[in-house]
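# sequence first, predicted model second:
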Amino acid sequence: MSSVIDLHSHSTISDGLFTPSELVRRAAAQGVRVLALTDHDDVAGLDEARAAASEAGIALVNGVEISVTWNKRSVHIVGLRIDPAYEPLRNGLAAIRAGRGERAIRIAAELEKAGIPDSLEGAYAYAANPGIISRTHFARFLVAKGIVKDTRTVFKKYLVKGKPGYVEHSWADFADAIGWIRASGGIAVLAHPGRYDLGRTNLGSLIADFKETGGEAIEVVTGSHTADQFIQFANYASEFDLLASTGSDFHGVGESYMDLGRLPALPSGCKPVWHNWPEMSPESEVLSSELGTVSFTQHSALSTQD
């Protein structure tokens, strides 16, 4: 059964393979009725996506995925129902994007030391939006050069800690990012917590800090989580009184954990982040009952990175 709501997706404004309008059209074709565009550190695709959503007859939720630093670790916070015109948010995102450009220069220098020249220009060739240059764009360059066979392999041999091309980087302040989202009228969601490899103690500390700082929801069902993790993070949501979110984290065919419209339902007992949204009211065309129930299945994954 297709899922009608997907609250985590990416376009060419960050590191997705589809333009905002192409992404919306694919989502509609896959049965999605409520879609959040959550590009990394940029909201420039929302106007185009909203126009396409209107034409396709689906609802678009304003979103963003903010790169933050927590205890010297990189984590991501999704903002849903944000006001993209809110100036402190826009200024904060602009500062993150400037940092991305500086990091890219350092990544290229490290790859040069490893005998891989011209990677900066090569990565930018894959970045439709040069303001969002990411490790994914370097990965696509390395695959195109024949240095590795696919992006999954890139993130085993390059660009990660202890491997060529890795550099330390400090992102936005954890509390600042949550504050920008909340002050803009949005909901702060801890993105794909199962990906952070923190261990139980640190993971609990992250979720506790997130809640204490103003975070309101956690991604329970997301493309990179296993079936066991759906249950694990449903339990965390209950323990910390957090709303439950769901999103494919779709970037494009061949580079995503899960396709649009193919998410399983939230585990029973979760309070959905959309529980009081007008898009999901009985008066709207999208009804909560349409979410249905599907079995939990394992999905292979390609690792798309910030």
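Great, that's in hand. Residues are numbered from 1 along each chain as shown.
# rest of the way, CA atoms for contacts and neighbours
Noted.
# now stretch 211-224: buried residues?
By 16 or more other C-alpha atoms under 10 Å, the buried positions in stretch 211-224 come out as Lys211, Gly214, Gly215, Glu216, Ala217, Ile218, Glu219, Val220, Val221, Thr222, Gly223, Ser224.
# ok, stretch 177-195 next?
Using 16+ other C-alpha under 10 Å as the test for burial, stretch 177-195 gives 177-182, 184-194.
# helix/strand/coil for Ala244?
Under DSSP: H, G, I helix; E, B strand; the rest coil, the three-state class of Ala244 is strand.
# show me the contacts for it.
Ala217, Ile218, Glu219, Val220, Ala234, Ala237, Leu266, Cys270, Lys271, Pro272, Val273 (C-alpha atoms under 8 Å, 6 or more residues apart in numbering).
# save those as TSV, and put in distance to Lys149 and secondary structure too.
Output for these, formatted as TSV (distance: C-alpha to C-alpha, whole Å; DSSP: H, G, I helix; E, B strand; the rest coil):
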residue	distance to Lys149	secondary structure
Ala217	37	strand
Ile218	34	strand
Glu219	31	strand
Val220	31	strand
Ala234	36	helix
Ala237	38	helix
Leu266	35	coil
Cys270	40	coil
Lys271	41	coil
Pro272	39	strand
Val273	39	coil
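# now, which of these sits nearest Pro130?
Closest approach to Pro130 among the contacts of Ala244 (C-alpha to C-alpha): Glu219, at 28.3 Å.
# chain neighbours aside, what residue packs nearest to that closest one?
Ser245 (4.5 Å; C-alpha to C-alpha, 6 or more residues apart in numbering).
# what separates that neighbour from Ala234, distance-wise?
Taking C-alpha to C-alpha, to the nearest Å as the measure, Ser245 falls 10 Å from Ala234.
# what about the helices in the stretch 151-300 of the chain?
For the stretch 151-300 of the chain, the helices defined by DSSP state H, counting those that start in this stretch cover 151-157, 174-183, 199-213, 227-239.
# mind listing the strands for the stretch 51-200 of the chain?
Assigned by DSSP state E, counting those that start in this stretch, the stretch 51-200 of the chain shows strands spanning 59-70, 73-80, 172-173, 187-190.
# take a look at this one as well, against the first:
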Amino acid sequence: MLYHHLMPHPLNADLHCHSTVSDGTLSPEALAERAKVRGVELWALTDHDEIGGQERAAAAAHALALPYLTGVEISVSFAGKTVHIVGLGFDPRNDMLRHGLEQTRGGRGQRAREMADQLARAGIVGAYEGALKYVGNPELISRTHFARYLVEAGVCADTNEVFRRFLTEGKPGFVPHRWASLHDAVQWIVGAGGMAVIAHPARYGFTPNEEYALFLEFKGHGGQGVEVVTGSHTAAEAQTYAAMAREFGLLASRGSDFHSPTESRLDLGALDPLPEGLTPVWEALADRVLH
């Protein structure tokens, strides 16, 4: 115990969160400040299908002496479900990545109008206009914005209830979106010099065969990492995906998936450490960290 202070300190990296540029409630600058105050030692902003906040996030992190990795969370369709792929450490000026994300965002407006039409038929009028009040970027109107409006309107007590009653498959208000393919998303990230990471894998509800196929295909396309510790994983799930990381030779990431001080399960910087015996993504991305 005498030499306990010489033990390496596990890095408090938080490599998954959202700002007002997508569906978070805080600005990139406010997130950087919150991350720093809460002890985050390496941070990434990963807005949905959008890198418009990257310059602001990097500048704010630099001003706070908070090491930063560029980030994005891309929605892909796989086995009939929406899966999220996080990109880290890429060049945000890369044309292929920028164009790919633009195409992916393109369908959200039409989808939002269809969602509003379905909600109107269920007796909830004005949902599109209501959701728009919560949107920082109209190109990125999403289910979360509708959920916030339905809470404000008194239809539901909280956003979890909105999703349960209206915005999941088979409920009035759910409209599927045709996202990018897994191949495209990984290629955009890797082509821009970044690393692709499977986000919060426990959330998708895949069968063991589907999940195995996801990991196999992801790795085959050039994907390199998986989120093991996240705001939505239990301790047991973290161990499950630590084992998957070892089996597939993937690097391990951790991120809170923080959206809002009032909505998120976990705050920035509050994650458990990675399980033993894993190689963290940030070791492979050391040369891309912005100081």
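Everything's here; your move. Just so it is clear, the model here is predicted, and its values are computed rather than measured.
# before we move on, back to that, any idea how far the aligned residue in structure 2 for the residue nearest to Glu219 of structure 1 lies from Gly107 of structure 2?
The equivalent of Ser245 of structure 1 in structure 2 is Ser253 (alignment by TM-score structural alignment). From Ser253 of structure 2 over to Gly107 of structure 2 the distance is 29 Å, taken as C-alpha to C-alpha.
# just Ala242 of structure 2 next, same as before
Distance from Ala242 of structure 2 to Gly107 of structure 2, counting by C-alpha to C-alpha: 35 Å.
# next one: Ala116 of structure 2
Where Gly107 of structure 2 is concerned, Ala116 of structure 2 sits at a distance of 15 Å (C-alpha to C-alpha).
# what do you get for Asp47 of structure 2?
Separation of Asp47 of structure 2 from Gly107 of structure 2 (C-alpha to C-alpha): 17 Å.
# also Thr240 of structure 2?
Thr240 of structure 2 is 34 Å from Gly107 of structure 2, where distance means C-alpha to C-alpha.
# likewise Tyr128 of structure 2?
Distance check for Tyr128 of structure 2 against Gly107 of structure 2: by C-alpha to C-alpha, it reads 15 Å.
# before we move on, what about Arg164 of structure 2?
For Arg164 of structure 2, the distance to Gly107 of structure 2 equals 23 Å [C-alpha to C-alpha].
# of these two, which one has the most company?
Using other C-alpha atoms under 10 Å as the criterion, Arg164 of structure 2 and Gly107 rank with Gly107 on top: 15 against 11.
# excluding its backbone neighbours, what's nearest whatever residue of structure 1 lines up with that one?
In structure 1, Gly107 of structure 2 lines up with Gly99, judged by TM-score structural alignment. Nearest residue to Gly99 of structure 1, sequence neighbours excluded (C-alpha to C-alpha, 6+ apart): Trp171, at 7.6 Å.
# show me what that neighbour lines up with in structure 2.
Under TM-score structural alignment, Trp171 of structure 1 pairs with Trp179 in structure 2.
# could you do Lys149 of structure 1 as well?
Residue correspondence to structure 2 (TM-score structural alignment): Lys149 of structure 1 is matched to Ala157.
# check Pro84 of structure 1 too.
If you follow Pro84 of structure 1 across to structure 2 using TM-score structural alignment, you land on Pro92.
# pretty sure that match contacts Val72?
No. Judged on C-alpha atoms under 8 Å, Pro92 of structure 2 makes no contact with Val72 at a distance of 9.5 Å.
# the two: who's more crowded?
Taking neighbours as other C-alpha under 10 Å, Pro92 of structure 2 and Val72 compare with Val72 leading, 31 against 20.
# quick one: the more buried one from Leu167 of structure 2, how far?
Distance, Val72 of structure 2 to Leu167 of structure 2, by C-alpha to C-alpha: 23 Å.
# do the same with His183 of structure 2
As judged by C-alpha to C-alpha, His183 of structure 2 and Leu167 of structure 2 stand 27 Å apart.
# then Gln187 of structure 2?
In terms of C-alpha to C-alpha, Gln187 of structure 2 sits 30 Å off from Leu167 of structure 2.
# quick one on the thing from earlier: who's in contact with the match of Trp171 of structure 1?
So Trp179 of structure 2 contacts Ser75, Val76, Ser77, Thr82, Thr104 (C-alpha under 8 Å, 6+ apart).
# can you tell me which two in those residues are farthest apart?
Farthest pair in those (C-alpha to C-alpha) is Thr82 and Thr104. Separation: 12.6 Å.
# which of these two has more residues huddled nearby?
Between Thr82 of structure 2 and Thr104, Thr104 has the larger neighbour count (other C-alpha under 10 Å), namely 22 against 17.
# follow-up on the earlier one: neighbour-wise, which of His183 and Leu167 of structure 2 wins?
Set His183 of structure 2 next to Leu167 and count neighbours by other C-alpha under 10 Å: Leu167 wins out with 22 against 15.
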